[in-house]
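K.L.:
how does the following fold in three dimensions:
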Amino acid sequence: MSPAAAPAPDFLAVINANQGILHRICRLYCPDADDRQDLYQEIVLQLWQSWPRYQPTAKVSTWLYRVALNVAISNLRQRTRRPVPERFGAVPPEVAPPPDPGPDADDLAQLYQAIGRLSDVEKAFVLLYLEERTYEEMADILGITQNNVRVKMHRAQDKLRQLLTQAA
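P.N.:
Alright, predicted model coming up:
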């Protein structure tokens, strides 16, 4: 190991430190609690399988977001291609409710419902924005240029505003 190379962090420590991120991604892409748990497990499995290829020179969060978002989007596309037969009398939920209802629970539920109506890619942009990631970090995570991030972010924000205005 060269003196400039940082030691790789412990996998379990990375997962434990970033559980919130993983759960938020799962909540955005899966309305059902069982599906969210399955997606979480699939993301952790994919992270584990790609762990040997992780380069300690890159930010752990960038690598984690990239893998997790790719798995979530792939999972969503598979579910929409092969819809699960509905249970008798089951009504599919639109978007999962927020975990902690508080004084702003209605507003938060409305926001999640609007985000649920965005495209897969738009959801990723909104999630990264809500996580207060810079455009540079978003570009690294999503593998696009910063200018492209700005354009797509602006479009996603406009669409989200329209959805929230329609709901009000």
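K.L.:
all contacts plus neighbour counts: C-alpha atoms, from now on.
P.N.:
Will do.
K.L.:
over to residue 39. Which of the three states is it?
P.N.:
helix (DSSP: H, G, I helix; E, B strand; the rest coil).
K.L.:
what number of residues lie near it?
P.N.:
24 (other C-alpha atoms under 10 Å).
K.L.:
try residue 16
P.N.:
Residue 16 has 10 nearby residues by other C-alpha under 10 Å.
K.L.:
one more, for comparison:
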Amino acid sequence: MPPDAPSQPFVALINEHQPLIRRVCRLYCQDADDRQDLFQEIVLQLWRAYPRYEPRAKVSTWLYRIALNVAISNLRQRTRRPAPDRLDWHVLEMAQAAEAGYEPSQIDELYRAIEKLSDVEKAFVLLYLEDRSYEEMADILGITQNNVRVKMHRVQDKLRTLLARLV
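P.N.:
Prediction:
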């Protein structure tokens, strides 16, 4: 067996889910170099955790959990800033339709608004944009589905307020 054979499934996994990891990086880092550093750190932590991955868990749930934890830890290490203000749900719709022809300026506006969210709120936005169910969100974030519903409602309110301020 070649020495790199055990890594082949991991590389395939990363290649398949690279867009997910890059979206996490985009939400938590403004600078392209910082995004690349975060991407590499997430992949490193995934590699370290890979031997303990249990196939009974959904791979995307496992990936999200690690990627979000690394991104939030990384952000907290880089800056210690107060919890930001609010955003708008319209921005989320813009992000979902970004590939359907929204202008780059609108997408940039969306990410500027998302940057104003707290670390945890960004995680909710990301999971929403990925069309994750409340059940999946609860599993990824380690909270109850009812708590997900409450927090999603609060994030929606913040997004509406932030988008109104941006206009």
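K.L.:
how far away from the center of its chain is stretch 144-157 of the first structure?
P.N.:
Taking C-alpha atoms, centre = their mean, to the nearest Å, one finds stretch 144-157 of the first structure lying 17 Å from the centre of the chain it belongs to.
K.L.:
same check, this time on stretch 28-46 of the first structure
P.N.:
10 Å.
K.L.:
can you give me the helices in the first structure?
P.N.:
11-17, 19-29, 33-50, 60-81, 105-116, 120-130, 135-142, 146-167 (DSSP state H).
K.L.:
show me what contacts residue 142 of the second structure?
P.N.:
If you count contacts by C-alpha atoms under 8 Å, 6 or more residues apart in numbering, residue 142 of the second structure has none.
K.L.:
do residue 152 of the second structure as well
P.N.:
residue 124.
K.L.:
swap in 10 Å and give it another go.
P.N.:
Listed by C-alpha atoms under 10 Å, 6 or more residues apart in numbering, the contact set of residue 152 of the second structure reads 121, 124-125, 128, 134, 146, 158.
K.L.:
would you list the helices of the first structure in JSON lines and tack on distance to residue 99 of the first structure?
P.N.:
Formatted as JSON lines, these follow (distance: least, C-alpha to C-alpha, whole Å):
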{"stretch": "helix 11-17", "distance to residue 99 of the first structure": "19"}
{"stretch": "helix 19-29", "distance to residue 99 of the first structure": "9"}
{"stretch": "helix 33-50", "distance to residue 99 of the first structure": "11"}
{"stretch": "helix 60-81", "distance to residue 99 of the first structure": "19"}
{"stretch": "helix 105-116", "distance to residue 99 of the first structure": "9"}
{"stretch": "helix 120-130", "distance to residue 99 of the first structure": "16"}
{"stretch": "helix 135-142", "distance to residue 99 of the first structure": "25"}
{"stretch": "helix 146-167", "distance to residue 99 of the first structure": "20"}
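K.L.:
that older thread, list only buried entries from the contacts of residue 152 of the second structure.
P.N.:
Among the contacts of residue 152 of the second structure, those classed as buried by neighbour count (16 or more other C-alpha atoms under 10 Å) are 121, 124-125, 128, 134, 158.
K.L.:
for these, work out which two are farthest apart.
P.N.:
134 and 158 (18.9 Å; C-alpha to C-alpha).
K.L.:
between the buried ones among the contacts of residue 152 of the second structure, which sits nearest residue 47 of the second structure?
P.N.:
residue 124 (24.5 Å).
K.L.:
list the contacts for the residue most central in space within the second structure?
P.N.:
Nearest to the geometric centre of the second structure sits residue 24, at 3.4 Å (C-alpha atoms, centre = their mean). Each residue near residue 24 of the second structure by C-alpha under 10 Å, 6+ apart is listed here: 18, 35, 38-39, 42, 64, 67-68, 70-72, 122-123, 126-127.
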